[in-house]
Structures are given as structure tokens and as C-alpha cells.
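*Asks:* here is my input; please provide its structure:
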Amino acid sequence: MTIYADSFFLDSDLTDTLQNRIKRQVVEGILSGRFLPGERMPSSRALARHLGVSRITVSFAYNDLVADDYLVAQGRSGYFVSLSAPSGIQFEPPGDPVENTMDWSRLLAHRNGATSRIDRPVDWRAYPYPFVYGQTDPKLFDHQNWRLCALQALGRKEFDSLTSDHYERDDPKLVEYVLRHILSRRGISARPEHVLVTLGAQNALWTSAQLLLTQRRAAAVENPCYPGLREILQQTRCRTHVVEVDDHGLPPDAIPEDTDVLFTTASHQCPTNVTMPIWRRHQLLRRAAELGIVIVEDDYEFELSFRRSPSPSLKSLDDMGRVIYIGSFSKSLFPGLRLGYIVAPSAFIQEARALRTAVLRHPPGLIQRTAAYFLSLGHYDAQINRMRKTYQRRRQVMEQAFSDHGLTPVGEEDHGGSSFWMMAPEHVDTERLASRLQLRGVVIEPGRSFFDPKSAPKHFYRLAYSSIPSARIARGVELISEEIGTYGSAIDA
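*Replies:* From the prediction side, this is the model:
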């Protein structure tokens, strides 16, 4: 029996290739039982004509399916569904779900409660003015070389690094690059036993909190701060002290004396972008020594300091081994990579490695090796240089737009990064403002989630320029200014 070409259609997934979309149609037809073993496929010419694609595209798809034993080629007769093709598991449709009779509010040992995530629409890329933080601009990412590095990592000589369970070990090529090229730029001297690869900075923060904090210990955090950190600390059930930041970052004298662990973003305070000056970093280390505090330094975005050289990390100034350093490639490569690292004394790394092994063994070998090639072959530095130049141009456009439309960032904004921390008039609720702006195609990030929930102001917000082209910035800022200007009357109406 022949399968007719009109049984196929191209789905709307424009992010995938035509070849893969055709292959997906065939595979789904075989696994669902619509296409049976031995049935003849439409000719490549007929299917190409029906789908409106080139014949070579269909031929390549068919050849890939032959390699995977979904199809077989029979000389001049064409392609047929393989007699040994994989088949979907047949099962009876399940009945109605069992009614929940368990009291989960009593059975759950831990309840994380309400989260304070940064609210943004899922389809934010579809908005013309996305001032969204921490996302990748496809035009700045080096797709071609990343793909080549992934292919190299998939090569036969890399079979062991790709397929083996390495238990607690990390990719030595990646660790070597971090040691020789990343940490050296931050003034940090370390050996392989001082480094642990993590699934991004979030995983590194969680690991550090799990090892350092208990119900009987206290953590100090900046206010405002990264919302995900606050959720991590809630899971440890530790006591949390909130320290208000000023124009120089976290003031050491404000750290409570019963603090055990301090979390800080000294290079680019999250979310205000304040860079802690060197003199205060020394003060902070002296205060930590007085109180016996461990410092967890989240050194994000240090690469994007394009107006002056990056300040030395706290870790590089630490002569007592009390600073745990966290880095990540999420902002500089892409957030979906989920790859970061912890640098700390070997005694801490040993325990962190054991904890990671119990939870997830290690980050995927393919991801680690691909990143190692991308970094070591110079593509990473080229991308950082490209991002730095582009972000600097966008920042200048944004500063001019602020001047033209009467918006003023909070504090002194001259250190780089990829966003501005903004303050609207006190009567403006930026969560309601964000909802109104979305109707006009503008996405901003309300600031309430960054603050301690007990006293969170409503009139702060963040504007990032990592995901919006320069040509759209001025109009987007103009729309924000218009909405703020009419906020009171619009809400009353």
C-alpha cells in the first residue's frame, strides 16, 4: 500500500529546519501506527511538490530515516517503511484519575511557599520593545562556531567524555580554561581541586547555602537582591538579615554581628548595578574577619565592564580563604546553557562535590566539552568583545533617550553591565505600569520582587538592553515615559 503525499504537512515550528520537520512527520506517523511496516512512501519528487520544498531536502530527510531504520530504500522502487522500524507502545487509554484522598499539606516535609519570581510574558520576544534582562540576542551569539564545537564534542575521539558517567569528576578541559583564563582575569589563584562545575549560578548558590546554613545559623543578604537567592535561603530555614545597599554597595558596618554567611554581588550589585569600590571591599573583608563570616561572592557580569577595567574580585583580595566565589556563563553565552562554577578552598569543594554527586552526579558531559572547545578556541572572548561593543552603543542610545524623555536611572550608572535600575514617582505601581505597557508592546521588569517582601517599595523597575535592538530603544523609552506621565489619570479612569 502506498502512503500518499497529502498525508504530510509542515508544522509551524519555524525554529527547526525543513529537513527535521519532514523527518518528524514520518517518525510520528510510524510511531503512531498510521504508517505500517512495508508501506511505500511517496516519492521524493511528489512529497517535495506537495510541501513546496526542494527535492534534495526530502531526499536528505529520507536518507537520515534510513540510517535510523525507520525507512528502507529498495533500488528503483523507492522508500518503504522498514519492517523493523521502532514502534510506539500500545496501551489502553487510562480511565479517570483517582480522586486525591491524601492530605499533602500534612505529608510534605518542606513547603517553599509563594515565590517572588520576576514577572515577564512567556512570549516576550514577540513584543517590539523587550527591555528584558539576562536573555540572549540571537544576532550576537556565534551560532556557527558553537555548532562546530558541538560537532567536535560529538566526535568519536570524544566518545568517553560524551557517554560516560564521570561520577563526581568535571571535564578537565573546561576546568583548565576556567583556571587559566577566567580566574586569572579576576586575580584569583586556584588549582583544579578548588573548582566545581555547576548547573549555573543558581545551582552554585543553592549548593553553598545547603552546606553553610541551618536553622540555627543566620545569613545576611543585600536589599534589594536577586529574588532566587531569597527563595534558596528560605529552603534552608535559616534566619535572614536584610542589609540595605547604598551608593557603594553593601555597607560592612550594617552587617549584624550574629551573621554566619554573607551573600554579595560586589562587581555588579543585583539589581542596582552599583560596583563596590576597592576601599569598601577591604572594609568588608575586615568586617567578615572580625565576625568570623563566610562570604559568598556572586561575580556575575564582570566581563561587561566596558567603561573601565573590572575591579578585583573579593576572592582575589581574600588572604584567609573565607570567600566562596561563584561564576557563570549564563549571561555571557546564553542562559539555557546552565553552566557555572564554584571556586573555594578544597575542603569546601570536596563537600560540594559530594552533595552534587548525590543530587545530579555532574553536568552533562556533552555540554561541558562543547563549552570547553568554544572557550579554548577563542570564540568566547570574541563573543564577549562583540557583546561589550554592542552593549556600550545600546547604553549610549538609552542614556540619550532617558535625557530626551525625562527618565533618570538610580545612582551613578557608569560601570557597564546590561541594564539600568530605574525609579518611577512614588505613586506609580510598576507592576500595574508593566501590565499597561505590555498593551503597547513594551516589556519592563517590575522591581518589587527584588526587595524584602516585608517592606518592598512599588515604584522601582529594571530596564535591560541585552535583548532589544538600538533602533527600538528610543521609542520604547518614549512609551514608558508617556505611561508614567499619564499613570494617575489612567488608573483613575
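
*Asks:* all contacts plus neighbour counts: C-alpha atoms, from now on.
*Replies:* OK.

*Asks:* measure residue 150 to residue 158 for me?
*Replies:* The gap separating residue 150 from residue 158 is 11 Å, by Cα to Cα, to the nearest Å.

*Asks:* one more to put side by side:
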Amino acid sequence: MDIRPESLIFDQDGEGTRQHRIKRQVIDGILSGRFKPGDKMPSSRGLARQLGVSRITVTIAYTDLVADDYLVARGRSGYFVSDSAPSAPSLVQACQNGESIVDWTRLMSHREPPPEEIARPFDWHSFPYPFIYGQTDPQLFDHRNWRLCALEALGLREFESLTADHYERDDPKLVEYIQRNILPRRGIAARPNQILITMGAQNALWLCAQLLLTQRRKAVLENPGYPSLRQILGATRCHTQSVDVDADGLAPETLPDALDVLFTTVSHQCPTNATMPLARRKALLSLAAERGFVVVEDEYEFELAFGRTATPSLKSFDTHGTVIYVGSFSKSLFPGLRLGFMVAPHPFIAEARRLRGTVLRHPPGLIQRTTANFLSRGHFDAQINRMRKAYEVRRRAMETAIAETGLQVASQPANGGSSLWMRAPDGVDTDLLARRLRSKGVVIEPGAAFFDPTRPQRNFYRLAYSSIEVARIPQGIRLIAAALADLD
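*Replies:* As a prediction, the model looks like this:
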């Protein structure tokens, strides 16, 4: 039976190349059973005319389908649906979805009510003034070299690193680069068996919480602090206590007498961006050694320091092995990468590796090797340098516009970063402010989610400059100031 050209619909606005969209139409027709084995495909000329594309586009699509055994070419007769083409499995009886008779609330272990989340629209990139945190600016990312590094990782020479089940092992090339290049910049010396690759910083924090905390142990976290950490700690049912930070971050003397694990963001406190002074870092380490608690140092943004030399990490002063260091590539490369690392004494890393292995074995080999290639060829350092320069210009534009409009910076970051922590007048709910600003094309991040829910504060918000063009910053700040004036 001949398949008529009208049977294939071409979406001019669809995703992927034209060849890909043509292939998708043919594959869908075969898998759905509309196109049967032996059916003759439209001629390349006829289908090209019907779809409004070039004949070579159709020919390339047909050739790819032949390679995948969806079609077969028969001399001058044309292309036909292959007798051995893949087919979708047929179900004897369709599953009827109905109300579940299972009492899921009884079967599932108790969970605390979900905390307040940071309000971010999924289509933030379509807003003209996106003061959104942690996203990648496509103008700053090195697309070309990342693509080349990925293609190299997909090549035959690196086939094993891509496809093999490495069980609990990490990519040695990536571990070596982190050991020899990333860690020394933070003053850290570590052996390979003291490094674990993670699926980002959040995964590392989860591993730490699972291994170090129980219902009988106590964790201390910063207030305000990283919202997802509260969710991670809540799952362990451990005792938690929030400790307020000041202009210099966490003050060691404010810690409770009894604690087991402290989670802290020393270099860029989340979300205030405060940098803990050297004296406090040493005092904190002395206290940890004296009282016997573990410090988990989350250094999520250390590469983005500018203005002055970055202070060495807390881990670099750790002579008693009390610090677990957590790093991430989310801010320096892109958040969708979901790749980070953890540095700690070997006994802990060995146990964390076993726990990780029960959940995901290891991060995908392709991601690890592509990142290793990108780092080792110098592209990473070039990108960081480009980002620092751009962020410094944007930061100056932010500070100028804020000074002109009279907005209040709650905590002035001393050492780079990609955001500012802001304070609205007392009585202003920044959730309401954020909703009003969206109608004007402005996206901000309300700050309530960062605070201890038992001591809520609703008049703070975060403004990031990692994803907004510098030319748009002044007008965006003016719109925020105008909206605040209406609410005040």
C-alpha cells in the first residue's frame, strides 16, 4: 500500500532540525501501526513538495531511517517500511486508572509539611528583567567548546568511559583535575580516595545528612540559609536548630553547647553573601575540635570571587579532619549539569560512596567525561574569567541603580558572587511584591523561604545579576523601587 504525502504532517515550529521532524513523523506512523511493513513511502520529491522542504532534506531523513531499520531502499522502486521495523508492544488489556484503594498516608513514613519554596516562574527567561539566581547566561557560556568536549566523550576512543558500568568508581580524569587544579586554589590538599563526585551540592548535603544524622543527633544550620537543606535535614528526623548570621556570617560563639553537625556557607553565606573572616574560621575549627562536631562546608560559588583575592576555604585550615568540603559546578558551568564533589577523610568518603552506590551507582559517565575534557583543556578557566568580568560590570550597574533609587541592601557582599540580598521596608511582604512585579516583566526572589519557618521574615528578597543584560538593570531596579513605593 502506498503512503500518501498528506499522511505526514510537518510542524514548521517544532523542535529539532527538519530532518529530525520528518523522521519523527515516520517513526510515529510505524510505531502506532498506521504504516505497515511493506508500505511504500512517498517519493522524496513528492514529500518535499508537500512539506515545503528541499528534496535533499527528505533524502537525508529517509537515509537515517534506513540505517535504523525503519525503512528499506529497493533500487529504483523507492523506500518501503521495513519488514523488521521496530514496533510498539501491544497490550492485551488497557490499564484503567481509578481511585487507589491503598491508604498511602498510612504506608508512607511521616513527613513534615513542605516548607515554603522560592517562587520562580518556569518561563523566567521570557521576562525582560530577570533578577533570577543560579541560571546560565547563554551569552557567557562556551557552547562551541562544550559541544566539542561532548563529541570527544562520545567518540570511540572514550567509549568505555561513556558506556561502562563503573559501579561505585568515578571518572579518574575528572577526579585528577579536581585534585590537582580545583582544590589547590582553595588551599586544600587531598588524595583521590578522599574525593567523591556527586550529583551537585544538594546530593552531597543529602549524603552527609544520611550518614551523620539520626533522630538522636542534632544539626545546626544558618538563618537565613539554604532552603533545600531544611528539607534534607527534615527527612532524617534529627533535631535541628537555626542560628542567626550577621554581617560576617556565622558567629562561632552563638553555637549551642551540644551539636553533632554544623552546615555552613563560609565564603558566600546563602543568601546574604557574607564572607566569614579568617579569625572566625579558625575559632570555628577550634570549637569543632574541642566539642567533637563535624562541619559541612558548602562552598557553592567560590569561583565567582572578584574585587579581591578569595579567602582560603575552611577546609584548608582543617588539621583535625573535622570538615567535609562540598563543591559544585552548578554556578560556574550550568545548574542542569547536576555535578559536584565532596572532600573528606577517607573513611567517610568510602561510606558515602557505598551509600551513593545504592541509589545511583555513580553520576553518568558522559557527563563526567565531558566535564573533565572541558576543564582539562582550559575552557573552564576561560569561562570563569569571562563570567567574573561580566558579573563585576553588572554588579557595579546594580549598585549604581540601587543607590539612585534608594533601595536597601541588607548585606553588602565583600567578595564577588552573583546576587545581592535586599531588605524591603518593615511590613512589606515580598511575595506580594514579586507577584506585582511580574506583571511589569520583573522577576525577583522573595526571601521568606530562606528563614526558619518558626521565625518568619517576609520583607527580604534576593536580586541576582547572573542572567540579566547590564543595559536592562537600571530600568529593572527603577520598576522595583516604584512597586515598593506603592506598597509602602
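
*Asks:* TM-score of the superposed pair?
*Replies:* The TM-score (TM-score structural alignment, normalised by the length of the second structure) is 0.96; 488 aligned residues with a Cα RMSD of 1.6 Å.

*Asks:* between residue 150 and residue 158 of the first structure, tell me which one has more neighbours.
*Replies:* Applying other Cα atoms under 10 Å to residue 150 of the first structure and residue 158 shows that residue 150 carries more neighbours, namely 20 against 14.

*Asks:* and the gap between the more buried one and residue 64 of the first structure?
*Replies:* Residue 150 of the first structure is 19 Å from residue 64 of the first structure, by Cα to Cα.

*Asks:* contacts for the helix or strand where residue 474 of the second structure lies, please.
*Replies:* Using DSSP states H and E, residue 474 of the second structure sits within helix 473-487. With Cα atoms under 8 Å, 6 or more residues apart in numbering as the test, helix 473-487 of the second structure has contacts from 129, 394, 397-398, 401-402, 405-407, 424, 428, 433, 436-437, 440, 442.

*Asks:* for residue 437 of the first structure, give me its contacts.
*Replies:* 443-444, 479-480, 483.

*Asks:* do that again at 7 Å, thanks
*Replies:* Residue 437 of the first structure sits next to 443, 480 when contact means Cα atoms under 7 Å, 6 or more residues apart in numbering.

*Asks:* list the buried residues in the helix or strand where it lies.
*Replies:* Secondary structure from DSSP H and E places residue 437 of the first structure in helix 430-438. Residues of helix 430-438 of the first structure classed as buried by neighbour count (16 or more other Cα atoms under 10 Å): 430-431, 433-438.

*Asks:* which stretches of the stretch 351-493 of the first structure form strands?
*Replies:* Under the criterion DSSP state E, counting those that start in this stretch, the stretch 351-493 of the first structure contains strands at 419-423, 442-443, 445-446, 460-464.

*Asks:* among the ones you listed, which is the most enclosed?
*Replies:* strand 442-443 (a mean of 25; mean count of other Cα atoms under 10 Å).

*Asks:* most centrally placed residue in the first structure?
*Replies:* Nearest to the geometric centre of the first structure sits residue 335, at 2.5 Å (Cα atoms, centre = their mean).

*Asks:* how near is residue 119 of the first structure to residue 439 of the first structure?
*Replies:* Distance of residue 119 of the first structure to residue 439 of the first structure, computed by Cα to Cα: 15 Å.

*Asks:* which one's more surrounded, those two?
*Replies:* residue 119 (14 against 10).

*Asks:* aligned to the more buried one, what sits in the second structure?
*Replies:* By TM-score structural alignment, residue 119 of the first structure lines up with residue 119 in the second structure.

*Asks:* need the contact list for the closest residue to that match other than its chain neighbours.
*Replies:* The shortest distance from residue 119 of the second structure to any non-neighbouring residue, by Cα to Cα, 6 or more residues apart in numbering, is to residue 445 (6.3 Å). Counting by Cα under 7 Å, 6+ apart, residue 445 of the second structure makes contact with 118-120, 132, 461-463.

*Asks:* how about the strands in the first structure?
*Replies:* Remark: strands assigned in the first structure by DSSP state E are 71-73, 79-81, 129-130, 195-198, 218-223, 239-244, 261-264, 294-298, 323-328, 340-343, 419-423, 442-443, 445-446, 460-464.

*Asks:* quick one on the thing from earlier: of the strands of the stretch 351-493 of the first structure, which approaches residue 12 of the first structure most closely?
*Replies:* Checking these against residue 12 of the first structure by Cα to Cα gives strand 442-443 as the closest, at 25.2 Å.

*Asks:* on contacts alone, who are the packing partners of that closest one?
*Replies:* When contacts are defined as 3 or more Cα pairs under 7 Å, 6 or more residues apart in numbering; DSSP states H and E, strand 442-443 of the first structure packs onto strand 129-130.

*Asks:* report the mean deviation for the strand it packs on after fitting onto the second structure.
*Replies:* Following the fit onto the second structure, the mean deviation recorded for strand 129-130 of the first structure is 1.3 Å by mean Cα distance after the TM-score superposition for the first structure.

*Asks:* would you check the span in the second structure matched by that strand?
*Replies:* Using TM-score structural alignment, strand 129-130 of the first structure pairs with 129-130 in the second structure.

*Asks:* residue contacts, the closest residue to residue 214 of the second structure other than its chain neighbours?
*Replies:* Excluding the flanking residues, the one nearest residue 214 of the second structure by Cα to Cα, 6+ apart is residue 238, at 5.2 Å. By Cα under 7 Å, 6+ apart, the contact list for residue 238 of the second structure reads 213-219.

*Asks:* top of these by number of neighbours, please.
*Replies:* Result: residue 219 is most packed of the contacts of residue 238 of the second structure (other Cα under 10 Å), 23 neighbours.

*Asks:* please report how far that one lies from residue 450 of the second structure.
*Replies:* 17 Å.

*Asks:* tell me how far residue 347 of the first structure lies from residue 322 of the first structure.
*Replies:* 12 Å.

*Asks:* look at these two and report which has more neighbours.
*Replies:* The neighbour count for residue 347 of the first structure versus residue 322, taken as other Cα under 10 Å, is higher for residue 322 (20 against 10).

*Asks:* give the contact list for the closest residue in space to the more buried one that isn't next to it in sequence.
*Replies:* Nearest residue to residue 322 of the first structure, sequence neighbours excluded (Cα to Cα, 6+ apart): residue 294, at 5.1 Å. For residue 294 of the first structure, the contacting residues are 260-262, 322-323, by Cα under 7 Å, 6+ apart.
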